[in-house]
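Engineer: Provided below for reference: sequence and predicted model.
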Amino acid sequence: MFEVATTKVHDEARQGEAYAPFDNDPNLYQRRFYIESYGCQMNFSDSEIVASILSAEGFGATRNFEEADLILLNTCSIREKAEQTVRKRLTEFRKLKKGRPSTLIGVLGCMAERLKSKFLEEEKLVDIVVGPDAYRTLPQLIAEADGGQKGVNVLLSRDETYADISPIRLNSNGITAFVSIMRGCNNMCSFCVVPFTRGRERSRNVQSILKECQDLFDAGYKEVTLLGQNVDSYYFVPDETAVDNTIPGDPAIKPGVVNFARLLELVALISPDLRVRFSTSHPKDITDEVLHTMAKYENICKYIHLPLQSGSTRMLQLMNRSYTREWYMSKVERIREILPGCGISSDIIAGFCTETEEDHRDTLDMMEFARYDMSYMFFYSERPGTLAQRRYEDDIPLEIKKRRLQEIVEVQNRLSLESNLKDLGKTFKVLIEAESKKSKEHWMGRSGENKVIVFPKGSSNYKPGDYVHVKVSECTQATLLGELV
């Protein structure tokens, strides 16, 4: 789909230390697994589901792949570079397997669904291949691989949401967590492979979402991010025949539709001390109801990731994005009207099929209009199986793609710095997440607008998970610097 990673605006943001279930006691588990995740937040969330399934089968997690009995790569097909990285890692793991033949190697996720035959037959790199909707079958597939057979299941599902599985938080700071609310995507963007690797949209049971969020809060987590390929499409109708289909925290609610705005509200009502974020929004689906719900509750963070992809209406039509340049601009204006000061970020593609210099300038102009706080920026690379691959020629030379991408990056770098400069002298409520990567004498946290803020610990007794107020005194393009108020 795209190529070249974004410039990282949030240079202090990080995955966090891995907490339990890592345990060094060799007698505690029958076997150990190691898992690496690539791509979107949904993949990292899926890895936590996989960890839960494996834990129930007697597997313990390890940080060291050299001691693992089962090595898993949870993969992404969005960019060619991600696929190249995965292939390189698989080659490294196969060398390890030569010395430990009993070690099993598996590929999960989007690449598993798309490239199963290559992995199994042509390259003989893996023992297990499991698609995003087939993780429940992992124990069976592992047993098949133990017996010398290839374990394969890449079937897509119309109803799998893993709603009843409590994820094990593998890479968590103990403060923030991802909660998957839906799977799949119905938006057939011509550049995107997701509908073909993750299937159709289906929304998770609202009761299970609220229970997971409540359990996280009870365990000390202070922030949840609701995840979906398009969260604004969340639409759940409770089962009218269920014995108990009331919604936790709101027993007056009987069977009826719960849309994304209502779900946001229900999660926010768990506690005012639980911050709520979400990702990702499709511009065509984010409603005024969602925006007004965000404005109503202080603990719903005022930040929206609103992918643009291109500022040219002609390009948006070729991308099958279902909106025009002018429509997108009106959506940004509406966000600014209802949520003054709301942070907005974006995804941008340079060099899509037939893109002209005028189309490219439209994108740069749109960036100036929207004033994004940060963006994920890529140049287009054709992905097999997508509508664009079947319909259009990838006709923009690589050197032009790279030049246009660099111009986009330069504009965003300036916009990010200008956005941070506007925050000088302001005071923000910050959730402390961890120590700064650069100094153990400083804390790192984020504002509700999703800006990273670093500040000295001083003589305070604050700890990760505490809310503090920080006055911004300096900034870089990526980070706000301040002092405790």
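Structural biologist: Nice, I can see it.
Engineer: only C-alpha atoms for contact and neighbour calcs from this point on.
Structural biologist: Fine.
Engineer: buried ones in stretch 341-350?
Structural biologist: Neighbour-count burial for stretch 341-350 flags 342-350 (criterion: 16 or more other C-alpha atoms under 10 Å).
Engineer: could you do stretch 72-84 as well?
Structural biologist: Buried residues in stretch 72-84, defined by neighbour count with 16+ other C-alpha under 10 Å: 72-83.
Engineer: nearest to Q229, of these?
Structural biologist: Q229 lies nearest to I78 out of the buried residues of stretch 72-84, by C-alpha to C-alpha, at 12.6 Å.
Engineer: so that closest one sits against V193, correct?
Structural biologist: Yes: the criterion here is C-alpha atoms under 8 Å, and I78 meets it with V193 at 6.7 Å.
Engineer: alongside the first one, take a look at this:
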Amino acid sequence: MSDTLAHPKAGQATKRLFIKTYGCQMNVYDSERMADVLRPLGYAPTETPDDADFVILNTCHIREKAAEKVYSELGKLRVLKEARGEAGQGGMTIAVAGCVAQAEGEEIMRRQPAVDLVVGPQAYHQLPELLTRTARARGERIGADFAPVDKFDALPAARGGDGVTAFLTVQEGCDKFCTFCVVPYTRGAEWSRPVAAVLNEARALADRGVRELTLLGQNVNAYDGEGADGNPSTLARLAYALADIPGIDRIRYTTSHPNDMSDDLIAAHAELDALMPYLHLPVQSGSDRLLRLMNRKHGRQKYFDLIERIRAARPDMALSGDFIVGFPGETDRDFEDTMDLVRRVRYASAFSFIYSPRPGTPAATMAAQVAPEVAKARLHTLQALLLEQQTAFNQSQAGRILPVLFEKKGRHGAQAIGRSPYLQSVHVDDADHLIGQIVPVEIVSGQQNSLAGRLIHSQAAHLQQRGAVSQAIGAPLRSEAP
């Protein structure tokens, strides 16, 4: 969850904008673009909703608690809005955007009268028009249709903000229909932006100093945007084109589906230096039975085989994943299959959650819902193993020289914080003059969540050193019969 702010054009009246972002990286991107849309209207940043003229909650609908947090926040905003009105401090417009807005728009308007408008994830480009209409009458709800092409065509070419890394949405929606997931219902069918549009936005980001791009999509490796020849491209070909843009030195992408991990994308990891050796590849469960119930359309052996191929192409690949525990019908045996998969794959990082029923999804009405106390115990066991693997991976970097992209100042003196190729946070003293640069760093130690490093000054340092493959990530998987 983060806050995203807008910056006004010079000479315009200042109005104050506060955006609170819940959920995934695509929501972070969307919040940044909402700020871009509102900047020409004179909206400037504010650090708190207390003095905001316009407050937007950009929401996530993946888990039940995320939606309830939105309603809790709306209750606080209602009190603030009323107090400001009574004190004669001017009005406050409140909007709910994103996936909760898409799924529960009418319920939001009914349940919280302080909300002025509700905007789905494919309609936030209409915020300026909506603000004008809302000034006359409360209660607008827009965005029930899915037209991402209209949204991206309407967004300003220029993007605000600063920094050396940026998110760039290239694909939206999902056609997979996993039984636990609301994304197909809130984001619509899979759709990819044309290559030319992606490259234009990337060039603009490079011109403002961005050196690392993270390509975003609900199923980003299903990307098939129109290429210059009029035919569908692939994510691999898009990555090569992006790497040709001066200034773009690093490319990442998330989130991927195992069924869309194509041969040319795997090959690109071996051949394209700009493509970072870090892959988020969710599997959700290690049980074939549960994978069928989840409608994942792949089994554990296919996942193992895919990991083998990826590591053959890029032996130092660091893997991340998503896991759900407590899915309806999950038995002790099913859970042990998940633990076995985690032990064999060896993740550098991972996200794990207790299954949360989402209204309208097939899994919400499945029999044999798992008792909460059982799900909590399983989650604790799984997270202990994942944390052990993450810590071991970080510790295995000690003694290596890694190219670090410095992003910002640290907390102590001239310290700077950057990112390794494996997405680890790296803390280095006396390096704040290097922000925006990729510099070889000797890793001194690895902790649970970060690395500590020191600058080296030898020009003979191997900037792109891949080093010996760590046992933490590189040992071959044992073959398993289908």
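Structural biologist: Received the coordinates, thanks. Just so it is clear, the model here is predicted, and its values are computed rather than measured.
Engineer: which stretches in the stretch 151-300 of the first structure count as helices?
Structural biologist: According to DSSP state H, counting those that start in this stretch, the stretch 151-300 of the first structure carries its helices in the segments 194-198, 206-218, 260-268, 288-296.
Engineer: let me see the ranges of the strands in the stretch 351-482 of the second structure.
Structural biologist: Ranges of strands within the stretch 351-482 of the second structure are 401-409, 416-419, 425-428, 438-446, 450-455, based on DSSP state E, counting those that start in this stretch.
Engineer: which bit of the first structure covers the third one?
Structural biologist: If I follow you right, that is strand 425-428 of the second structure. Counting by TM-score structural alignment, strand 425-428 of the second structure falls onto residues 452-455 of the first structure.
Engineer: likewise the last one?
Structural biologist: Strand 450-455 of the second structure corresponds to residues 479-484 in the first structure, going by TM-score structural alignment.
Engineer: again with stretch 130-140 of the second structure
Structural biologist: Counting by TM-score structural alignment, stretch 130-140 of the second structure sits on residues 141-151 of the first structure.
Engineer: gap between R289 of the second structure and H125 of the second structure?
Structural biologist: To H125 of the second structure, R289 of the second structure is 42 Å away according to C-alpha to C-alpha, to the nearest Å.
Engineer: out of these two, which sits in the busier spot?
Structural biologist: The neighbour comparison of R289 of the second structure against H125 (other C-alpha atoms under 10 Å) goes to H125, with 23 against 15.
Engineer: helix, strand or coil for the counterpart of R296 of the second structure in the first structure?
Structural biologist: Using TM-score structural alignment, the partner of R296 of the second structure in the first structure is R321. At R321 of the first structure the chain is in coil, as set by DSSP: H, G, I helix; E, B strand; the rest coil.
Engineer: with adjacent residues omitted, what lies nearest to R321 of the first structure?
Structural biologist: The spatially closest residue to R321 of the first structure, leaving aside those adjacent along the chain, is C189, at 5.8 Å (C-alpha to C-alpha, 6 or more residues apart in numbering).
Engineer: which residues does that neighbour contact?
Structural biologist: If a contact means C-alpha atoms under 8 Å, 6 or more residues apart in numbering, then C189 of the first structure has 319-321, 387 as its contacts.
Engineer: over in the second structure, see which of these survive.
Structural biologist: Retained in the second structure by both residues aligned by TM-score structural alignment, their matches' C-alpha atoms under 8 Å are the following of the contacts of C189 of the first structure: 319-321.
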